[in-house]
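>>> my questions are about this predicted structure, shown below with the sequence.
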Amino acid sequence: MLYDVLIAPFADFDFMRRALVGIAALALGAGPIGVFLMLRRMSLTGDAMAHAILPGAAVGYLLYGLSLPAMTLGGLVAGFAVALLAGAVARATELREDASLAAFYLVSLALGVTIVSLKGSNVDLLHVLFGTVLALDDATLLLLAGVATITLMTLALLYRPLVLECVDPGFLRSVSRAGAMVHLLFLALVVLNLVGGFHALGTLLAVGMMMLPAASARFWTADITRLTLVATLIGIASGTVGLLISYHFGLPAGPAVILVAGGAYLLSLALGPVGGLMRLLLPVRHLEA
């Protein structure tokens, strides 16, 4: 019985195994990125950047159809362009960077949907917006694995300045001039992971795999190293359970994965030992003299 429910879908069907590998690779890269976005109070930046890649991917689709290289390159160019433009506007005017990003991402979302609609059908639009995690081919799996590898290697090199910037950015600026470069490299990793996630979960859901596991992990530990590990494990578990629910109940796979990640967040919010609601409602008694 348990074999039929938990193992048989992955043992019997190649597309389920590919989806699981793709989700696991996405969680390995996006989970740690989501943790640092959360700690740097940039959670909504991930959502804005996810929408920002859409016009570039849509132009790639308009020119070459559902071509992995064209849509990936277009998404990267659009994501970096919006990040740089938002930063430039924030520095040249009185508009804050978050407001600038919001303006750009709204325009990007509308422009991307319009471009896809010019050539494609409703099915193509759904593919772009919500992804096709059950139809990952070898090239897409290699892309996701490559993104995860680059992300983990770069984070290993930038780990100390990233942690310092989260804890005490003023101190980092006083001891090093690398803060701006670290910030730009981190934004590049955000865009890279969102472009990878775009092929599996679409532009609307890719950020969910980045932020929901990170937010869930925050209720279980306050240590940054353990946060990244817990967020990654929650992401992989959410992907596995979401794919199984999708298979057994005939639900769309991408939304099922994100709904399970959302369920993990609600469970963590309720039961997490670090700031969870249960902990607040039933505080642990301390030793009394």
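Perfect, I can see it now. Quick caveat: nothing in here was measured; it's all calculated off a predicted structure. Numbers count the residues shown, from 1 in each chain.

>>> please make it C-alpha for all contacts and neighbour counts, starting now.
Will do.

>>> surely L164 meets R173?
No - look at L164 against R173 with C-alpha atoms under 8 Å: they stay out of range, at 9.6 Å.

>>> which parts of this protein are strands?
In the chain, no strands are defined using DSSP state E.

>>> scan it for its longest helix.
helix 179-217 (DSSP state H).

>>> count of neighbours near S174?
9 (other C-alpha atoms under 10 Å).

>>> chain center to stretch 23-34: distance?
7 Å (C-alpha atoms, centre = their mean, to the nearest Å).

>>> who's in contact with that stretch?
43, 144-145, 147-149, 151-152, 189-190, 193-194, 196-197, 200, 209-211, 213-214, 227-229, 231-233, 235-236, 239-240 (C-alpha atoms under 8 Å, 6 or more residues apart in numbering).

>>> take this one as well and set it beside the first:
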Amino acid sequence: MMSLHDVYQLAVGPFQEFAFMRRALIATFALALSSAPLGVMLTLRRMSLFGEALSHAVLPGVAIGFIFFGLSLPALSIGGFLAGVIVVALAGLISRYTEIKEDASLAAIYVVALALGVILISGHGTQLDLLHILFGNVLGVDTEGLLLVAGVSTASVLLMAALYRGLLLESFDPSYLAGSGGRGVLYQQLFLMLVVLNLVASFQTLGTLMAVGLMMLPAVSARLWHDTLPAQLLNSVVQAAAAGYAGLMFSYYASMPSGPVIIVCAGGFYVLSLIFAPRGWLPRLLRRPHLRA
């Protein structure tokens, strides 16, 4: 039978022994603090797939940064952010001057952007470089990367707190916000910039293909547990942080890639929420009238 000391060593030992595990854990917690609440706001606006599209759309900018500067984190981050901003602007212009809706135009652009990014990286790097950018390497986060993630997380939390009331009004009643003199378009653009910024910060840990996972899975799960927005925001952060910790532990002991395991753990919490949450399958089944009779 395992003693408390054995359990403690099993749960904390890798982080005490290895600096790269501590950096990975801190980076994951920082991303959970900022990305998951943004995911809740995206689901509130019925823009869940928007984050998925943007996470792929940053790839050409990352690829261009890689071509000129190699695996330089500042260059990759700046390139990815600019690419995300350009894609958002293009999707808005297309929906404004044509009959194509913004989500449809974004879907068309991101597919092309993803393919273009893969071509650029494949033509100027190795297969390992491509895998690193597509799937990330959370255990390879260095001090520079950790500072970037922490900075983005801090700025995102502060900006979301400052814009909270405006974002709620713009989400629930944009016409009222416009009529009261509020700048709904400004709130929307600032919010989308925060989404792009967090996806760029996530790509070096989870890769461009999976960066949206830590943003959306805990957010969707949280909506199954709570009716109020503050509770959903808090729940999403806790689930994302728990998925990050569990994913790092499983990947360490099972020698599996950390990024995908983190997302699988977040998916596991989602499945549990689908079954046991107040809005999930089991409580709804138990509330059926014929079961109470």
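Thanks, I have the structure now. Just so it is clear, the structure is predicted and the values come from calculations on it, not from any experiment.

>>> work out the TM-score between the chains.
The TM-score (TM-score structural alignment, normalised by the length of the first structure) is 0.96; 285 aligned residues with a C-alpha RMSD of 1.2 Å.

>>> hmm, back to that, for the longest helix of the first structure, packing partners?
helix 14-39, helix 43-52, helix 68-92, helix 122-130, helix 138-167, helix 224-249, helix 253-271 (3 or more C-alpha pairs under 8 Å, 6 or more residues apart in numbering; DSSP states H and E).

>>> check which helices and strands the fourth one sits against.
Same thing as helix 122-130 of the first structure. Using 3+ C-alpha pairs under 8 Å, 6+ apart, the elements in contact with helix 122-130 of the first structure are helix 97-119, helix 179-217.

>>> distance from it to the second structure after superposition?
Its aligned residues in the second structure lie a mean 0.5 Å from helix 122-130 of the first structure after superposition (mean C-alpha distance after the TM-score superposition for the first structure).

>>> and that helix with helix 97-119, angle?
On the basis of axes from the mean of the first three to the mean of the last three C-alpha atoms, to 10 degrees, helix 122-130 of the first structure is oriented at 160 degrees to helix 97-119.

>>> aligned partner of S121 of the first structure in the second structure?
Here S121 of the first structure is matched to T126 in the second structure, going by TM-score structural alignment.

>>> that match and T98 of the second structure: what is the separation?
40 Å (C-alpha to C-alpha, to the nearest Å).

>>> got it, and P174 of the second structure?
The value you get for P174 of the second structure to T98 of the second structure, if C-alpha to C-alpha is used, is 22 Å.

>>> cool, and Q127 of the second structure?
Distance of Q127 of the second structure to T98 of the second structure, computed by C-alpha to C-alpha: 39 Å.

>>> repeat that for T228 of the second structure.
Going from T228 of the second structure to T98 of the second structure by C-alpha to C-alpha gives 37 Å.

>>> enumerate every residue touching I234 of the first structure.
I234 of the first structure neighbours (C-alpha under 8 Å, 6+ apart): P213, S216, A217, A261, A264.

>>> still on that earlier bit, out of the contacts of stretch 23-34 of the first structure, which end up buried?
43, 144-145, 147-148, 151-152, 189-190, 193-194, 196-197, 200, 209-211, 213-214, 227-229, 231-233, 235-236, 239-240 (16 or more other C-alpha atoms under 10 Å).

>>> tell me which residue of the second structure lines up with F36 of the first structure.
Residue pairing (TM-score structural alignment): F36 of the first structure is matched to M41 of the second structure.

>>> and the residue most central in space within the second structure, how far from L33 of the second structure?
Nearest to the geometric centre of the second structure sits M215, at 2.8 Å (C-alpha atoms, centre = their mean). Going from M215 of the second structure to L33 of the second structure by C-alpha to C-alpha gives 10 Å.

>>> one more: G84 of the second structure?
The gap separating G84 of the second structure from L33 of the second structure is 21 Å, by C-alpha to C-alpha.

>>> between the two, which has more neighbouring residues?
Taking neighbours as other C-alpha under 10 Å, G84 of the second structure and L33 compare with G84 leading, 29 against 24.

>>> quick one: contacts for the closest residue to that one other than its chain neighbours?
Leaving aside its chain neighbours, G84 of the second structure sits nearest to V58 (4.9 Å; criterion: C-alpha to C-alpha, 6 or more residues apart in numbering). By C-alpha under 8 Å, 6+ apart, the contact set of V58 of the second structure is G79, G80, F81, L82, A83, G84, A113, L114, V200, T208.

>>> most neighbours out of the contacts of I234 of the first structure, which is it?
P213 (33 neighbours).

>>> which ones are touching the aligned partner of that residue in the second structure?
Aligning on TM-score structural alignment places P213 of the first structure opposite P218 in the second structure. The contact partners of P218 of the second structure, by C-alpha under 8 Å, 6+ apart, come to A36, G39, N235, S236, V237, Q239, A240, A266, F269, Y270.

>>> neighbours of the match of S121 of the first structure, just the number please.
11.

>>> check the gap between it and D142 of the second structure for me.
Distance from T126 of the second structure to D142 of the second structure, by C-alpha to C-alpha: 21 Å.

>>> same check on G259 of the second structure?
Distance from G259 of the second structure to D142 of the second structure, by C-alpha to C-alpha: 16 Å.

>>> more neighbours, the two?
Each of G259 of the second structure and D142 has its neighbours counted (other C-alpha under 10 Å); G259 has more, 26 against 16.

>>> from L206 of the second structure, how far out is the more buried one?
From G259 of the second structure to L206 of the second structure the distance is 5 Å (C-alpha to C-alpha).

>>> T225 of the first structure corresponds to which position in the second structure?
By TM-score structural alignment, T225 of the first structure lines up with P230 in the second structure.

>>> repeat that for D4 of the first structure.
With TM-score structural alignment as the criterion, D4 of the first structure matches Q9.

>>> which residues touch that match?
For Q9 of the second structure, no contacting residues are found, by C-alpha under 8 Å, 6+ apart.

>>> P174 and T98 of the second structure: which is more packed in?
Comparing P174 of the second structure with T98 by neighbour count (other C-alpha under 10 Å), the higher total belongs to P174, at 18 against 10.

>>> give me the number of residues near A222 of the first structure?
12.

>>> check the spacing between it and G276 of the first structure real quick.
Distance, A222 of the first structure to G276 of the first structure, by C-alpha to C-alpha: 12 Å.

>>> do F249 of the first structure as well
In terms of C-alpha to C-alpha, F249 of the first structure sits 31 Å off from G276 of the first structure.

>>> who's more crowded, those two?
Higher neighbour count among F249 of the first structure and G276: G276, with 18 against 8, using other C-alpha under 10 Å.

>>> what's the spacing between the residue in the first structure that E99 of the second structure lines up against and M278 of the first structure?
Applying TM-score structural alignment, one finds that E99 of the second structure aligns to E94 in the first structure. In this view, E94 of the first structure and M278 of the first structure are 42 Å apart by C-alpha to C-alpha.
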